[in-house]
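Asks: Provide a 3D model corresponding to the input given below.
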Amino acid sequence: MASNRPAPEAPFVPGQRPADPADTFVYGGERTDEGPWEEWNPTAESIRPVRGRHRVAKQRGGLARSSTVLGVGVIAAVGAGGMATAQTGKPPVSISMPDLPNVGSLISDDTDTEAEATGIAAAPLSGIGVTAVETEQGTADAGEALRARIMAQAEQQQDQAESKAAAEALAAAEKEAAEAAVKAEKEAEAKAAAEKKKAEEEARKKAEAERLAELAKQYTLPTSSYTLTSQFGQAGSMWSSGYHTGLDFAAPTGTLIKAVHSGTITEAGWGGAYGYKTVLTLDDGTEILYAHQSSINVSVGQKVSTGDVIGRVGATGNVTGPHLHLEVKTPGGGGVDPLAWLRDKGLSV
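Replies: I've put the predicted structure just below:
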């Protein structure tokens, strides 16, 4: 418990009547045998707490020892800012300001003795006039306030958890939507690329068909009413090179042989194992050789156009039956497959 040093006694003025123990102190009454008093202002040193029970010092001149009256005076002094001033026109009486844990700490020795004798304990100031019901009600209110605070904190935490979960769900949904959008974009790009590729392929095929159709107007098959027998590159002992160097069109003797494209006749006559043969050199330098003819209708240096008759099918030279042996050589002299070459020109063989 905090404590203050006892207030010093008021200074004694010589010539005044000594205090009479039988005198009765009346609060607010005038005493002609008292005063004048000197004003005492408390300092940090004078009010420094000390150990022990505190009492208000009795003033000389008949200050009453009544604990009740003294307690009222101290309370009034504390309420007025620590300084009690009599309103009777007399000089103010200085009163010390002790800690006020309870009223019992402000009473004198006699009152303390009486309290101890009667067994009545001093009650704290904060509890004066408070009933048990009010105390219980205050405790209940405090508990209810604590419960409300705990519930509010729990609701706040729940709201925060729900907000966090909602934010995480929203972020996950946004991420999933972004991934779906990227996937859809990639699929759309892949589909567009496939469609573009397909369109390009169709356009290429269409252009090639148009090209072949145009070439077909410029090229023609070497004969008609035929049957393909020996293919290019076919191996056998019948050919001196060990393999077939051309494409055979089997047809009846006398079937017309035509110029596959416009060009110039560069050879026409006997060709040994080829029998009667004719060589047509095209404008790009490609050579077309016709062999085993029964007759030749053109001469060297003659200009021919696509479809002109240059001879007839026969069985001259090294043959097993009437047919047209057709060879195609590039400008460099290498032989190529006549079937592929004719098809490349748009012809159906």
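
Asks: rest of the way, CA atoms for contacts and neighbours
Replies: Fine.

Asks: can you give me the offset of the host helix or strand of residue 153 from its chain's centre?
Replies: Element membership for residue 153 (DSSP states H and E) is helix 132-216. Offset of helix 132-216 from its chain centre (C-alpha atoms, centre = their mean, to the nearest Å): 9 Å.

Asks: cool, stretch 112-129 as well?
Replies: Taking the mean C-alpha point of stretch 112-129 and that of its whole chain, the gap between them comes to 72 Å (C-alpha atoms, centre = their mean).

Asks: same check, this time on stretch 331-343
Replies: Taking the mean C-alpha point of stretch 331-343 and that of its whole chain, the gap between them comes to 64 Å (C-alpha atoms, centre = their mean).

Asks: repeat for stretch 207-226
Replies: For stretch 207-226, the separation from the chain centroid amounts to 63 Å (computed by C-alpha atoms, centre = their mean).

Asks: cool, stretch 243-253 as well?
Replies: For stretch 243-253, the gap between its own C-alpha mean and the chain's C-alpha mean amounts to 75 Å (C-alpha atoms, centre = their mean).

Asks: repeat that for stretch 304-317.
Replies: Relative to the chain's own centre, stretch 304-317 is displaced by 80 Å; criterion: C-alpha atoms, centre = their mean.

Asks: buried residues in it?
Replies: 304-317 (16 or more other C-alpha atoms under 10 Å).

Asks: following up with a second sequence; could you model it the same way so I can compare the two?
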Amino acid sequence: MASNRPAPQAPFAPDASEPFAYGAPRAEDGAWEEWNPTEESLPAVRGRHRVAKQRGGGLARSSTVLGVGVIAAVGAGGMASANTGKPPVSIALPDLPSVDSLIDGHHTDAPAASLAGVATATATAAGDASTADAGEALRSRIMAQAERQQSKADSRATAAAVAKADQQAAEAAAKAAKEASVKAAAAKEKAEADAEKKAEEARLATLAKQYTLPTSSYTITSTFGQAGSMWSSGYHTGLDFAAPTGTLIKAIHSGTITEAGWAGAYGYRTILTLDDGTELWFCHQSSISVSAGQKVSTGEVIGRVGATGNVTGPHLHLEVHPGGQPTGIDPGAWLRGKGLTP
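Replies: From the prediction side, this is the model:
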């Protein structure tokens, strides 16, 4: 194995007893000059252990390795932050010095500056992480507030829907109740009308037993209110029952005969006054069977059909005067009110 050639010794050896490392120059040493070996002054070294000239790349590579280590460490922290659900943090790395800057005599301050840059980057990363934590907390509060507001909005919407449904149900119930009330009122009214009708029918049936038509085998030839020149008043004032002369005339209801005799245009007339004061006039009779003041009952014969007075043929002219008043009413309506159909 080859070895390097020994380097030449220095022109003098320092004396350790002297106050300074090299002491003062001595005369025997000759002219003194600083020994500063250079690459040109030294013989070339041959062999496996020859040291190549450094061109500033070694320390640069070292700084690159240091930067890669810092990036790896920071990346590990970022991965940990990512695993915890926090957003990644940006880190600014300082520029590390090159070998040339170290050789030029600035190597003393460069490591400190590099370390200061790393510390600054670390502090920046910590600050960014703190800012990220504050941002995450703010985001969480905003999301929680949004959820509360959404929950309140949903609650208000639900309450509004429930209130609307209740209102619709109340309106439907009120409408149903109103319809039911209307139906009940209509049913009640119908029931009352039916009851009243039945009562009236019963009353008329009872009256029909108490009242009777004035004659039989007749034909209605003239009605009440019918206009014509043959009547002095210009209209017919009674109801005409045309029947053969001699047909029996009966008392419609029980009462008192208040008049019986000749009455001019009415011919022979009989007036029957009922208990309520209503007067029934039986006119144009051929004969009278009762006298004034006589009491008669329902269906009793009081005369016969004739053609006396102002007539065109044999018939019974019947008039009804409530309360004895001079103007009469429709005899047909009055008879129907008593349960009789002329």
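
Asks: which ones among the buried residues of stretch 304-317 of structure 1 are found in strands?
Replies: Among the buried residues of stretch 304-317 of structure 1, DSSP state E puts 304, 309-313 in strands.

Asks: and those residues, which is closest to residue 248 of structure 1?
Replies: Among these, residue 313 lies closest to residue 248 of structure 1 (C-alpha to C-alpha), at 11.1 Å.

Asks: in three-state terms, label residue 289 of structure 1 for me.
Replies: At residue 289 of structure 1, secondary structure determined by DSSP: H, G, I helix; E, B strand; the rest coil is strand.

Asks: now the counterpart of residue 315 of structure 1 in structure 2, nearest residue through space, not along the chain?
Replies: For residue 315 of structure 1, the aligned residue in structure 2 is residue 307 (criterion: TM-score structural alignment). Closest residue to residue 307 of structure 2 apart from its sequence neighbours, by C-alpha to C-alpha, 6 or more residues apart in numbering: residue 314 at 4.2 Å.

Asks: and that neighbour, what is it in contact with?
Replies: Neighbouring residues of residue 314 of structure 2 by C-alpha atoms under 8 Å, 6 or more residues apart in numbering: 242-245, 284, 305-308.

Asks: go again with 6 Å.
Replies: Residues counted as contacts of residue 314 of structure 2 (C-alpha atoms under 6 Å, 6 or more residues apart in numbering) are 245, 306-307.

Asks: now swap in residue 149 of structure 1 and tell me
Replies: Listed by C-alpha under 6 Å, 6+ apart, residue 149 of structure 1 has no contact partners.

Asks: would you mind measuring from it to residue 163 of structure 1?
Replies: Computed as C-alpha to C-alpha, to the nearest Å, the residue 149 of structure 1 to residue 163 of structure 1 distance reads 21 Å.

Asks: now do the next helix-or-strand element following the helix holding residue 153 of structure 1: which range of structure 2 does it align onto?
Replies: If you walk from helix 132-216 of structure 1 toward the C-terminus, the next helix or strand you reach (DSSP H and E) is strand 227-228. Residue correspondence for strand 227-228 of structure 1 in structure 2, counting by TM-score structural alignment: residues 219-220.

Asks: what does stretch 205-218 of structure 1 give?
Replies: The counterpart of stretch 205-218 of structure 1 in structure 2, using TM-score structural alignment, spans residues 197-210.

Asks: how big's the offset between that stretch and structure 1?
Replies: Stretch 197-210 of structure 2, aligned to structure 1 and superposed, deviates on average by 1.7 Å (mean C-alpha distance after the TM-score superposition for structure 1).

Asks: identify all contacting residues around that stretch.
Replies: Residues external to stretch 197-210 of structure 2 that are found in contact with it (C-alpha under 6 Å, 6+ apart): 338-339.

Asks: try it again with 10 Å
Replies: 191-196, 211, 252-254, 297-299, 335-341 (C-alpha atoms under 10 Å, 6 or more residues apart in numbering).

Asks: I'd like to know which of those are buried.
Replies: Of all those considered here, the ones buried according to neighbour count by 16+ other C-alpha under 10 Å are 211, 252-254, 298-299, 335, 338-340.

Asks: which ones among those are found in helices?
Replies: Judged by DSSP state H, helices contain the following of these: residue 335.

Asks: stretch 161-169 of structure 1 corresponds to what range in structure 2?
Replies: Equivalent residues of stretch 161-169 of structure 1 are located at 153-161 in structure 2, counting by TM-score structural alignment.

Asks: check the mean deviation of the matching stretch from structure 1.
Replies: Compared with structure 1, stretch 153-161 of structure 2 is 1.3 Å away on average (mean C-alpha distance after the TM-score superposition for structure 1).

Asks: before we move on, what about stretch 176-183 of structure 2?
Replies: After superposition onto structure 1, the mean distance of stretch 176-183 of structure 2 to its aligned counterpart is 2.2 Å, using mean C-alpha distance after the TM-score superposition for structure 1.

Asks: so that stretch aligns onto which residues of structure 1?
Replies: Under TM-score structural alignment, the alignment places stretch 176-183 of structure 2 onto residues 184-191 of structure 1.

Asks: what does that stretch contact?
Replies: Under the criterion C-alpha under 10 Å, 6+ apart, external residues in contact with stretch 184-191 of structure 1 comprise 178-183, 192-197.

Asks: before we move on, the earlier item: closest to residue 69 of structure 1 among the buried residues of stretch 304-317 of structure 1?
Replies: residue 306 (149.7 Å).
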